[in-house]
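build me a model:
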Amino acid sequence: MIALVLLVQVALPLLLLAWLALFPAGTLVGWLTQALGIAAFLFALARIAQWALPVWWLPWVYGGLWLAAVSLQLLGERMRGLPPLPETSLGWSGLVLSVVLLGVGVWYGARALAGRSLPPVDVVDIANPLGPGRYLVGHGGSTALVNGHMRTLDTRIERFRPWLGQSYAVDFYGLGPWGLRARGWLPADPAAYAIFGAELRAPCAGNVVSAEGGLPDFEPPKEDPVNRLGNHVILRCGTAEIVVAHMRQGSVSLAQGDALAIGDRLGEVGNSGASTEPHLHIHAQRPANEGASPISGKPLALRIEGRFLVRGDRLQGGAPALP
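Next up is the predicted model:
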C-alpha cells in the first residue's frame, strides 16, 4: 500500500514535471497540450488522492513546480518560432500522451469537484465535534470517488445493508508537525498518530442512544471487523442521530439516556473497531429500525460549522470541551 502511494502520489507527479521541464514538446500545439495535460492530471490527483500520506501540502508544491516550469519556458526564447504541429513520430507520440493526460485529468477532476455538491438527502447541521488541533478530511463528499463510504448505498450487496447509515460519513485524520498525520509511515503505536487522544465533544444537543467505551485500541493496521463502530457514542438530536466511532478505550463515560448539550465531552479519538489507523468517523442518519443494525438507518448529509466537508478539506479544532 505504501509503495503504491509513493508511486502514484510522488514518483508519477515528479516524472511528469520532469518531462515538462526537461523535455518540453517542440511544437506549439504539442507544448500547450503537454502543459495543460499535466496540469489537469495533477489537479485531478490532488482532489482524488488521500494526502494524509505523504502530506497534505504536497500538491501545492507540484503546482508551484508546474508554474515555474511553464513560466521559464514562456519567458525564454525557446517558444519563438515553434512549428504548430509535430513532424516526427516521437512528437506525435508525445502529443497523444498529452491528450490522454488532459482527458483523464478533466474527466476525473470534474467528477471530484462534483463531490463538493450536497447529495439529494436531508442535511444535518452540527457544531465542530473536535477539540484543539488541526484535522484533514480523508473521506467526505457526495461521490464515491472522494468518499469511500458511499459504496454502502448499493443495497444489492447484502453485507452493506447493515451499514447503510454511514454512506455520507466523514473521516478525519490529525495533522501534526509539518502537516504529517503520524511519526513515521505506518507506526504500530496508536499514540504516534496526531489525532490519537484528540478530544471529542457533542456536536448537537440531544440524548445518548448508545455508548461503548471498553473495547481495545488496536495497533495499526489491525482492526476489529465484528465490532465495527468500536468505542462509540450515538447521539439522538431531534429526528436525526449522530454517530461518533472508533473512540479511545476508557474515554467514554456516558450511558444510554444521558442528556448532552453542545460542547459537552464525549471522549477521545482512538483506534477501536473497524479502523486500520486512528481517525474519527462521524455520520448522520435517521434512527434504525428496531432490532436492526444501529447504523442501518437512512443516511443523511452533514454540515460541520456550515461546511459540507470533502476529501482534502481541513478543519481547525475548537476550544476544549466543557468539564
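
rest of the way, CA atoms for contacts and neighbours
Fine.

for this structure, just list every one of the helices.
Using DSSP state H, the helices of the chain run over 2-6, 12-22, 28-48, 58-75, 89-114.

now the first one: how far from the chain's centre is it?
Here helix 2-6 shows a centroid-to-chain-centroid distance of 17 Å under the convention Cα atoms, centre = their mean, to the nearest Å.

ok, the closest residue to Cys237 other than its chain neighbours - contacts?
Spatial nearest neighbour of Cys237, excluding adjacent residues (Cα to Cα, 6 or more residues apart in numbering): Gly206 at 4.5 Å. By Cα atoms under 8 Å, 6 or more residues apart in numbering, the residues touching Gly206 are 235-238, 259-261.

closest to Ile304 out of these?
Taking Cα to Cα as the measure, Ile304 lies nearest Cys237 of these, at 14.5 Å.

that closest one touches Ala202, doesn't it?
No. Applying Cα atoms under 8 Å, one finds Cys237 not in contact with Ala202, separated by 10.1 Å.

neighbour-wise, which of these two wins?
More neighbours surround Ala202 than the other of Cys237 and Ala202, with 24 against 19 (other Cα atoms under 10 Å).

re the thing from before, any chance of the helices of the chain in JSON lines, plus mean neighbour count?
Listed next are those as JSON lines, based on neighbours: other Cα atoms under 10 Å:
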{"stretch": "helix 2-6", "mean neighbour count": "11"}
{"stretch": "helix 12-22", "mean neighbour count": "16"}
{"stretch": "helix 28-48", "mean neighbour count": "22"}
{"stretch": "helix 58-75", "mean neighbour count": "15"}
{"stretch": "helix 89-114", "mean neighbour count": "18"}
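
quick one, which of the ones you listed is nearest to Pro187?
Short answer: helix 2-6, nearest of the helices of the chain by Cα to Cα, at 12.2 Å.

any idea how far the spatially most central residue of the chain is from Pro13?
Taking Cα atoms, centre = their mean, the centroid of the chain lies closest to Gly138, which sits 2.0 Å from it. Per Cα to Cα, to the nearest Å, Gly138 is found 20 Å from Pro13.

ok, Phe218 next?
Taking Cα to Cα as the measure, Phe218 falls 34 Å from Pro13.

following up with a second sequence; could you model it the same way so I can compare the two?
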Amino acid sequence: MRGDAPFWRSYGPMLASLVLIGGAVIYVTAWGMARQDPRPFLFPLKDGSFIVAHGGGIGILNHHSHHPAQRHALDITAVDAIGFRAFGLLPGDPARYAIFGKVVVSPCTGVVSAVVDGLPDLPPPTADRGNPAGNHVVLACDGLLVELAHLRMDSVVVQAGQQVSAGALIGQVGNSGNSTEPHLHVHAVDARSGAAVQMSFDGAVPVRNALFER
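Model (predicted):
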C-alpha cells in the first residue's frame, strides 16, 4: 500500500504558482505606482550601460521608498561589456566599478542651488553616514529641487547660483557619503512642499533593473 505523497509533491506546484502570482502582483502594483504624473528629465549619465539598482514606489524595489522626500529616488549603477558591475568580487577599490568616474550631466535646465565637494571617495563597503549625500549638487528646475549625490571628489564643475542647461556637465560618479559602492543617487522634490516627485526618462518611469544604454 502506498503511503501519503511527500508534502512538496502534493503542494509544491501550488505554492510555486502562488509565489509567481504574488510576484506578478507586486511588480504590476509597483509599475502602476511609478506612473502617477511623472515629470520628464534628461537621463543624467553618459557613455555606458546603466541599470537602476533601486527604483519604484514600494520597498521591495526601492529601499528609499520609506523616506517621504525620496520615495521615488533612484540609485543607478553601470555594467561593463560582459554585464558585471565591477572587476572582481566586491572590490574595495571604487575605481574597479564600471560606473566610477562616469560623466554626470544636468537632467534639467535651471539654477544650481547647492554644491558640496571635497569629501573622499571611500573604499566599498565603507560608508560615511555623517554626510549622507556625500559630494552632491542640488538643481532648482521649474519649481523642483533635483539632487545628484555621491559624486567623485573634486569632480564637480558647477557653482551655486550658476545657470545650467539640460545636458550640461555637472561632475563624475564617485563613492562619497553614505554609499556602500559607487553609484549615482538622484531624486526630485517639489520646491515648496518637499513632496517627492516621480521622474521619467525617455518617456518611461524607471523601476528596479531598468536598463539605459547611452
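
looking for the alignment partner of the residue nearest to Cys237 of structure 1 in structure 2.
Using TM-score structural alignment as the criterion, Gly206 of structure 1 maps onto Gly110 of structure 2.

and Ser98 of structure 1, by the same measure?
So, by TM-score structural alignment, Ser98 of structure 1 is matched to Pro13.

kindly report the same for Ala114 of structure 1.
Using TM-score structural alignment, Ala114 of structure 1 pairs with Thr29 in structure 2.

doesn't Gly174 make contact with Val104 of structure 2?
No. In this structure, Val104 of structure 2 is not within contact of Gly174 by Cα under 8 Å, at 10.1 Å.

so between these two, which is more surrounded?
Set Val104 of structure 2 next to Gly174 and count neighbours by other Cα under 10 Å: Gly174 wins out with 30 against 23.

OK, contacts around that one?
94, 100-101, 121, 150-153, 182-184.

if you rank those by neighbours, which is first?
Counting neighbours by other Cα under 10 Å, Leu151 comes out on top of the contacts of Gly174 of structure 2 with 36 neighbours.

ok, it to Ala16 of structure 2 distance?
From Leu151 of structure 2 to Ala16 of structure 2 the distance is 42 Å (Cα to Cα).

what's the answer for His64 of structure 2, then?
Distance, His64 of structure 2 to Ala16 of structure 2, by Cα to Cα: 29 Å.

counterpart of stretch 263-274 of structure 1 in structure 2, which residues?
So stretch 263-274 of structure 1 sits over residues 167-178 in structure 2, by TM-score structural alignment.

actually, stretch 59-77 of structure 1.
Using TM-score structural alignment, stretch 59-77 of structure 1 finds no match anywhere in structure 2.

for that stretch, what is the distance to the chain centroid?
The answer for stretch 59-77 of structure 1 is 28 Å, by Cα atoms, centre = their mean.

what residues does that stretch touch?
Applying Cα under 8 Å, 6+ apart, the contact partners of stretch 59-77 of structure 1 are 13-14, 17, 20-21, 35, 39, 42, 46, 79.

so where in structure 2 does stretch 220-230 of structure 1 end up aligned?
Going by TM-score structural alignment: stretch 220-230 of structure 1 matches residues 124-134.

which residues outside that stretch are in contact with it?
Here stretch 124-134 of structure 2 makes contact (Cα under 8 Å, 6+ apart) with 90-94, 116-117, 119, 122, 149-151, 175-182.

the residues you listed in strands, which ones?
Among the contacts of stretch 124-134 of structure 2, the residues falling in strands (DSSP state E) are 116, 149-151.

save those residues as a markdown table, and put in distance to Arg208 of structure 2 too.
A markdown table is the format used below for these (distance: Cα to Cα, whole Å):
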| residue | distance to Arg208 of structure 2 |
| --- | --- |
| Val116 | 28 |
| Ala149 | 18 |
| His150 | 19 |
| Leu151 | 21 |
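
closest to Arg39 of structure 2 out of those?
For these, the closest approach to Arg39 of structure 2 (Cα to Cα) belongs to Ala149, at 19.3 Å.

what's the neighbour count on the aligned partner of the closest one in structure 1?
Counting by TM-score structural alignment, Ala149 of structure 2 corresponds to Ala245 in structure 1. Ala245 of structure 1: 29 surrounding residues under other Cα under 10 Å.

for Ala245 of structure 1, give its distance to Ser251 of structure 1.
Taking Cα to Cα as the measure, Ala245 of structure 1 falls 12 Å from Ser251 of structure 1.

one more: Ser98 of structure 1?
As judged by Cα to Cα, Ser98 of structure 1 and Ser251 of structure 1 stand 53 Å apart.

from Val25 of structure 2, how far out is the nearest residue to Gly134 of structure 2 once chain neighbours are set aside?
Spatially, and ignoring its direct neighbours in sequence, Gly134 of structure 2 is nearest to Gly177 (3.5 Å; Cα to Cα, 6+ apart). Going from Gly177 of structure 2 to Val25 of structure 2 by Cα to Cα gives 35 Å.

ditto for Ala53 of structure 2
Going from Ala53 of structure 2 to Val25 of structure 2 by Cα to Cα gives 20 Å.

what about the strands in structure 2?
So, for structure 2 - with DSSP E - the strands run 39-41, 49-54, 74-79, 103-105, 110-116, 135-141, 144-151, 163-164, 169-172, 184-190, 196-197, 199-201, 211-213.
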